[in-house]
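# I would like the atomic coordinates for the input below:
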Amino acid sequence: MKQFSLFLVFIIFNSCQYFDKQVPSEKELLQKELKAINWKEVDEYPSVPECEKITDKKLRQQCFFEVMGQLIEAKLDIDTLSILYPELDTIEVKVTVFPNATMKFEPQFPKDTVAYDTIKIDSILHARLVDFPKVNPAIKRGIPVKTQFILPVIIKAKDQK
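Now for the predicted structure:
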């Protein structure tokens, strides 16, 4: 019995080390978690219904870019952009997909562009790039997030159809 009580006392004194451990503060845990997150990548890229069946992340992203490029090209194909600026064959469009599934389109022109009336091109793009199909926003850790990307859009001349 004396050995048992000695053993019990030994266990109690050794178990105290389990109670003295410091628990990290909430701020420390938050900072550690925030540093672990890669903010440059999303878990799921934006998507359109045509690409929903694709499970591979890269193929789904590629599908989305192709569909968006085709939709933008089709909307600009019926415009006078190719007539006004026949030398303009490609416009880079910055596409922003917001968490509420709305989109914004901004043409990107080189800094030294003086050959084009950028305000006129911008207004044509804003008038034409409306009524897109539903786009599911990008997902990061289960939450919809804003994403931006630049798409090169090919402007077809009327005689190239």
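# CA only for contacts and neighbour counts going forward, please
OK.
# Over to residue 50. Which of the three states is it?
helix (DSSP: H, G, I helix; E, B strand; the rest coil).
# roughly how far apart are it and residue 139?
Between residue 50 and residue 139 the computed distance is 18 Å (Cα to Cα, to the nearest Å).
# between these two, who's got more neighbours?
residue 139 (18 against 11; other Cα atoms under 10 Å).
# Just give me the neighbour total for the residue lying closest to the more buried one once chain neighbours are set aside.
Nearest residue to residue 139, sequence neighbours excluded (Cα to Cα, 6 or more residues apart in numbering): residue 44, at 4.9 Å. Neighbourhood size, residue 44 [other Cα under 10 Å]: 19.
# which ones are touching residue 97?
46, 103-104, 135, 137-138, 146-148 (Cα atoms under 8 Å, 6 or more residues apart in numbering).
# hmm, back to that, and the residue nearest to residue 139, how close does it get to residue 64?
Taken as Cα to Cα, the span from residue 44 to residue 64 is 11 Å.
# Show me which helix runs longest in the protein.
In the chain, assigned by DSSP state H, the helix with the most residues is helix 57-77.
# Tell me how far that helix lies from the chain's centre.
With Cα atoms, centre = their mean, to the nearest Å as the basis, helix 57-77 stands 14 Å off its chain's centre.
# One more sequence to fold, the one below, so I can look at both together:
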Amino acid sequence: MAFMRKIVVLACICLFASCDWFTSKEDKTQELVHEEMQNINFNEVDRYPMFSDCDEMVSKPAQRICFETTLLMHFSRTLEDFDFVIDTEVKDTIYVDFMMDRNGSISVLGIQKNSNIDDQMPEFNGIITQSLKSMPKIEPALKRGIPVNAKFRIPIVLNSN
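Predicted structure coming up:
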């Protein structure tokens, strides 16, 4: 009788321990995907967009610096081509919000500036938008090796003397 009781207890332990054996592979996969999704930081990319001048083998901060520097140099060259007629001295920072899609295309989401700049340089938004469209080819940002959409904000400092 004691032997039979031990077998029943052992069988119950095996039954409770084996519940995981009966879950489907789909359920296990869904659980793993859910856990992995909790670990992904969707606010950061693994690799910043790359211009041909930038080295993809450098650190992520260096990639960001190269991306931003190249972008700002492009804006600077574009703005130098225009002669703005300004009534008063301008010292201001403009913020350009743009989206780089997974295909490497750029679109302006918004330009934050004060009304004084709008009054003195009404064509500024068009120039910035056109400048972004004339950018050299850019490889999109990557997250886990997959091209992704990425939003950026670039400050442009205007200083007229």
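# Quantify their similarity with the TM-score.
With the length set by TM-score structural alignment, normalised by the length of the first structure, the two chains reach a TM-score of 0.72; 145 aligned residues with a Cα RMSD of 3.0 Å.
# show me what contacts the nearest residue to residue 107 of the first structure once chain neighbours are set aside?
Leaving aside its chain neighbours, residue 107 of the first structure sits nearest to residue 93 (4.3 Å; criterion: Cα to Cα, 6+ apart). Residue 93 of the first structure makes contacts with 105-108, 150-153, as judged by Cα under 8 Å, 6+ apart.
# Please repeat the previous calculation with a cut-off of 10 Å.
69, 72, 104-109, 125, 149-153 (Cα atoms under 10 Å, 6 or more residues apart in numbering).
# now do residue 64 of the first structure
45-52, 58, 70, 135.
# Now the buried members of those residues.
When the contacts of residue 64 of the first structure are checked for burial by 16 or more other Cα atoms under 10 Å, the buried set is 45-48, 51, 135.
# Generate JSON lines for the residues you listed, with distance to residue 12 of the first structure as supplementary columns.
Putting these into JSON lines (distance: Cα to Cα, whole Å) gives the following:
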{"residue": "45", "distance to residue 12 of the first structure": "54"}
{"residue": "46", "distance to residue 12 of the first structure": "57"}
{"residue": "47", "distance to residue 12 of the first structure": "59"}
{"residue": "48", "distance to residue 12 of the first structure": "62"}
{"residue": "51", "distance to residue 12 of the first structure": "61"}
{"residue": "135", "distance to residue 12 of the first structure": "61"}
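# just checking, what residue in the first structure corresponds to residue 47 of the second structure?
Mapped onto the first structure by TM-score structural alignment, residue 47 of the second structure lines up with residue 44.
# I misspoke; the intended subject was residue 70 of the second structure.
Residue 70 of the second structure maps onto residue 67 in the first structure, by TM-score structural alignment.
# dump the residue contacts of that match.
Counting by Cα under 10 Å, 6+ apart, residue 67 of the first structure touches 47-48, 50-51, 73.
# And it, how far from residue 146 of the first structure?
19 Å.
# Likewise for residue 102 of the first structure?
To residue 146 of the first structure, residue 102 of the first structure is 10 Å away according to Cα to Cα.
# Check the contact lists of those two and give me the overlap.
96, 137.
# And those two? Which one has more around it.
residue 146 (18 against 14).
# That one maps to what in the second structure?
Residue 146 of the first structure maps onto residue 149 in the second structure, by TM-score structural alignment.
# what's near enough to touch its match?
Contacts of residue 149 of the second structure by Cα under 10 Å, 6+ apart are 45, 49, 99-106, 140-143.
# Which member of those residues is positioned nearest residue 133 of the second structure?
residue 106 (6.7 Å; Cα to Cα).
# which residue sits closest to the aligned residue in the first structure for the closest one, ignoring its sequence neighbours?
Residue correspondence to the first structure (TM-score structural alignment): residue 106 of the second structure is matched to residue 103. Nearest non-adjacent residue to residue 103 of the first structure, counting by Cα to Cα, 6+ apart: residue 97, 4.6 Å away.
# All set, thanks.
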